[in-house]
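Peer 1: Have a look at this fold, sequence not included:
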């Protein structure tokens, strides 16, 4: 087992990893930028190393600084959390070269699954259902036109190196194609330094349902059931739940089997998520694989009583998994609390938190790194907390979430707490009647 793990991340996920390491008797090293000096992950770790100024490209993305921090503290493993370097094949490779265990996917695995076009070809070969579309990257506009005609409009153009909705365009008719092709490529080049595009059939009334998988170094994989992540704004998830209100036992078995097949086909090691689009007829199609822990992993932990971070560490240390698949025994909902103003087009709201009162009680979990007096920097993602409620039924979990949101007080900044509170009363959400288009018609009700 590892003696010391460096956490190459910040915020709530860094704190989450530190807590599990402490329970396992493993020493921890926090890394931080100058603006994160007062963050809780820095205070809770056994050691902390400053790795640079506020901009992430000079700190949390600066591989040489992170490796240097691991070497001077004698860390024998690095946990990358999510975001930043968690799916960076080069960083995984550098860790290998320095005899530091990367608690995540191998460089080969990230290369195979990180590029969406390659991932789709791999999944097709594994026999996993895929959305009809181009075979790999489109060579030019003429090929894009030809593929669109073959699969039929509407189509979706996607950046092969994409994420967060960048380089994505929905095209409903041929006249819109050329403009979408140009603008998507420009956006992708600016965001990822790669303007490679591929095309897929646009799935109407889709739900975004993902399956959590864990694979070990002996070629065995299992699944931990699904999470429904369909409530999204500009392709960013806002809330997630498990089990999905759209799921049937038969569909869960089929999707779980497909996810395990995918993981075992590529000999996946670690915790990962196979993401699917599910249409209104409950046909499901592979979308992408995230080769890291997900933001929304706590809801899975809550419904099957399973520490996913511990499992990541155990698998990385060479411990085999049981191979047993898990089904949800309870219902769990997560609301991502962002420092954003939901009454002002979700505009970021960094600044100092003057008052904080955290909700509590049976079945309430709060994963956060913020506290009263903490200043939220403007340099990073705006998520400041994850509020999770767990109960016997979906109705009880929603009622518990309403109560917890009413108790949750954060002053000094704007947050998305009012949005989530309204969402929990929205008839279509309460009925489990939502797709990835849900937010297009949702309107915030003004405060009384």
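Peer 2: Ah, there it is. Note that the structure is a prediction, hence the values are computed from the model and not measured. Numbers count the residues shown, from 1 in each chain.

Peer 1: For the rest of this, base every contact and every neighbour count on C-alpha atoms.
Peer 2: Fine.

Peer 1: check contacts around the spatially closest residue to residue 297 that is not a sequence neighbour.
Peer 2: When the adjacent residues along the chain are set aside, residue 297 lies closest to residue 308, with 7.4 Å between them (Cα to Cα, 6 or more residues apart in numbering). Contacts for residue 308 (Cα atoms under 8 Å, 6 or more residues apart in numbering) come out as 271, 297, 301.

Peer 1: Give me the subset of the residues you listed lying in helices.
Peer 2: Judged by DSSP state H, the subset of these located in helices is 297, 301.

Peer 1: Out of the contacts of residue 308, flag the one nearest to residue 11.
Peer 2: residue 297 (15.5 Å; Cα to Cα).

Peer 1: What's the separation between the closest one and residue 159?
Peer 2: Note on residue 297: its distance to residue 159, by Cα to Cα, to the nearest Å, is 26 Å.

Peer 1: For the stretch 51-200 of the chain, which segments are assigned as helices?
Peer 2: In the stretch 51-200 of the chain, the segments counted as helices under DSSP state H, counting those that start in this stretch are 63-72, 89-97, 107-114, 116-126, 141-151, 177-192.

Peer 1: And the ones you listed: which comes nearest residue 376?
Peer 2: Nearest of these to residue 376, taken as Cα to Cα: helix 63-72 at 22.7 Å.

Peer 1: what angle do that closest one and helix 89-97 make?
Peer 2: In terms of direction (axes from the mean of the first three to the mean of the last three Cα atoms, to 10 degrees), helix 63-72 departs from helix 89-97 by 30 degrees.

Peer 1: For helix 63-72, name the packing helices and strands.
Peer 2: Applying 3 or more Cα pairs under 8 Å, 6 or more residues apart in numbering; DSSP states H and E, we find helix 63-72 packed against strand 27-33, strand 47-52.

Peer 1: For the last one, name the packing helices and strands.
Peer 2: The helices and strands touching strand 47-52, judged by 3+ Cα pairs under 8 Å, 6+ apart, are strand 27-33, helix 63-72.

Peer 1: what does the first one give?
Peer 2: Using 3+ Cα pairs under 8 Å, 6+ apart as the contact test, the elements touching strand 27-33 are strand 4-7, helix 11-23, helix 40-44, strand 47-52, helix 63-72.

Peer 1: hold the first one in mind and look at this next one:
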């Protein structure tokens, strides 16, 4: 009963603060402060200062602002136009046509961004006008883009995986490698949905694209070369063991600057804008991480995580039953919190549970990212829905309906991960067996 009482107090204070419009990071700090003052004898101020410094001085965290900056630089280039031009000749003949460019474009940009919103904005600013001009149904254009943009959270470099790895003190590089295959499988599920629509709704198909020779397709593909080289530089340097995640992020920034300079889209103004954009996003995430670290300490002093982990253990839930319960739990809290906040807020309690149940923490990180992806397209706080609304002007309910099939495919992805856990664990284990891996 005591853990229920403590949980109730923590949740009451949290939602009270969030309901008043306080920033998430400050709300977490406030909840932790209340817990320290009410349930411990340790001076709350000293504990907060020590914990915040420890949480914010991690070398691993250096990768976070660097990957964010890389995405900000690329957002201000002609990358989206070049990607669409390079992809469209190859996508046009697939069942579903150029709708696949939404998914493949998001998959490629996710590999150099790490942000769902940046992926959505960059790909959408080119694909939406082009698909509308060619007569593709608005429902499919909006839905596939909103759903596929969530791949920015899964495919490395993923900001959510960095936050998860820092929170549980796990290798960022292993988590990045774990996200590659599930991210590609999820992209294939999205493409399968487009193909099913193509055959199920023949009356909605637009006019087919003009035939293009293989030589012309290859000529157009030259526009993809820069971004593919950048993806190879970032992910390849980590997989081969040549660079850590932080070093790969630095390579990525240099590559993005070179790409922007080569496209002649790098000006002093765009450079400063990208730097300030990355600073704002990094500061927001850092504040959330500081609040979460102090909240974890506060909850640790109260014994709440151990008590809840013990309570779960007493229920004799199988690992699959626990994952099912956590799926529902994360979907619910994802309706009210953004993905990174959901991860850092819950890990203090959830991590002991999964370790007690013998669940691999690398695998669980990928699971968490999938369910956090769902939160990006679920009202009322789904961030991708807000971004898409700003880009298209559609009502929130309409955008949520268009993204519902993609949400259901993510639920299917959770089931696939449970049935085939090697999808997430095989690549990190292969990397570990390499010299220096």
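Peer 2: That came through, no problem. None of the values given here were measured: they were computed from a predicted structure.

Peer 1: Any idea what the TM-score is?
Peer 2: After superposition, the two chains reach a TM-score (TM-score structural alignment, normalised by the length of the second structure) of 0.29; 222 aligned residues with a Cα RMSD of 7.6 Å.

Peer 1: sorry, back to before: same list, the helices of the stretch 51-200 of the first structure, but as a markdown table with mean neighbour count and distance to residue 315 of the first structure please.
Peer 2: Below are the helices of the stretch 51-200 of the first structure laid out as a markdown table (neighbours: other Cα atoms under 10 Å; distance: least, Cα to Cα, whole Å):
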| stretch | mean neighbour count | distance to residue 315 of the first structure |
| --- | --- | --- |
| helix 63-72 | 18 | 20 |
| helix 89-97 | 18 | 16 |
| helix 107-114 | 19 | 15 |
| helix 116-126 | 19 | 23 |
| helix 141-151 | 16 | 41 |
| helix 177-192 | 17 | 31 |
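
Peer 1: Let's have the ones you listed in TSV, adding distance to residue 13 of the first structure.
Peer 2: Listed next are those as TSV, based on distance: least, Cα to Cα, whole Å:
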stretch	distance to residue 13 of the first structure
helix 63-72	17
helix 89-97	19
helix 107-114	20
helix 116-126	25
helix 141-151	40
helix 177-192	24
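
Peer 1: so which of those gets nearest residue 230 of the first structure?
Peer 2: helix 116-126 (19.8 Å).

Peer 1: Correct me if wrong: residue 160 of the second structure contacts residue 339.
Peer 2: Yes. If you go by Cα atoms under 8 Å, residue 160 of the second structure and residue 339 touch, sitting 7.3 Å apart.

Peer 1: circling back to that earlier point, which of residue 297 and residue 159 of the first structure has more residues huddled nearby?
Peer 2: Neighbour count, other Cα atoms under 10 Å: between residue 297 of the first structure and residue 159, residue 159 has more, with 28 against 18.

Peer 1: Quick check, the more buried one in contact with residue 190.
Peer 2: No. Between residue 159 of the first structure and residue 190 there is no contact, the gap being 11.3 Å when judged by Cα under 8 Å.

Peer 1: What are the boundaries of the strands in the stretch 301-437 of the second structure?
Peer 2: For the stretch 301-437 of the second structure, no strands are identified by DSSP state E, counting those that start in this stretch.

Peer 1: now stretch 13-33 of the second structure: how far from the chain's centre is it?
Peer 2: Relative to its chain's centre, stretch 13-33 of the second structure lies at 23 Å (Cα atoms, centre = their mean, to the nearest Å).

Peer 1: And stretch 415-426 of the second structure, by the same measure?
Peer 2: 18 Å.

Peer 1: picking that back up, got a markdown table for the helices and strands packed on strand 27-33 of the first structure, with distance to residue 221 of the first structure too?
Peer 2: Below are these laid out as a markdown table (distance: least, Cα to Cα, whole Å):
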| stretch | distance to residue 221 of the first structure |
| --- | --- |
| strand 4-7 | 24 |
| helix 11-23 | 22 |
| helix 40-44 | 31 |
| strand 47-52 | 34 |
| helix 63-72 | 30 |
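
Peer 1: between those, which gets nearest to residue 185 of the first structure?
Peer 2: helix 63-72 (27.7 Å).

Peer 1: do you know which of the helices of the stretch 51-200 of the first structure lies nearest residue 419 of the first structure?
Peer 2: helix 177-192 (28.6 Å).

Peer 1: Next, the angle helix 141-151 makes with that closest one.
Peer 2: 110 degrees.

Peer 1: What helices and strands are in contact with helix 177-192 of the first structure?
Peer 2: So helix 177-192 of the first structure, by 3+ Cα pairs under 8 Å, 6+ apart, packs with helix 141-151, strand 155-159, strand 169-171.

Peer 1: Can you name every helix or strand that the shortest one contacts?
Peer 2: Packed against strand 169-171 of the first structure, as judged by 3+ Cα pairs under 8 Å, 6+ apart, are the following elements: strand 155-159, helix 177-192.

Peer 1: what comes up buried for the longest strand anywhere in the first structure?
Peer 2: In the first structure, assigned by DSSP state E, the strand with the most residues is strand 221-233. Going by neighbour count (16 or more other Cα atoms under 10 Å), the buried part of strand 221-233 of the first structure is 221-232.

Peer 1: Just name the most buried of the helices and strands packed on strand 27-33 of the first structure.
Peer 2: strand 4-7 (a mean of 27; mean count of other Cα atoms under 10 Å).

Peer 1: which residues touch the closest residue to residue 31 of the first structure other than its chain neighbours?
Peer 2: Spatial nearest neighbour of residue 31 of the first structure, excluding adjacent residues (Cα to Cα, 6+ apart): residue 49 at 4.9 Å. Listed by Cα under 8 Å, 6+ apart, the contact set of residue 49 of the first structure reads 29-32, 69.

Peer 1: same deal with residue 340 of the second structure?
Peer 2: Counting by Cα under 8 Å, 6+ apart, residue 340 of the second structure makes contact with 160, 163, 285.
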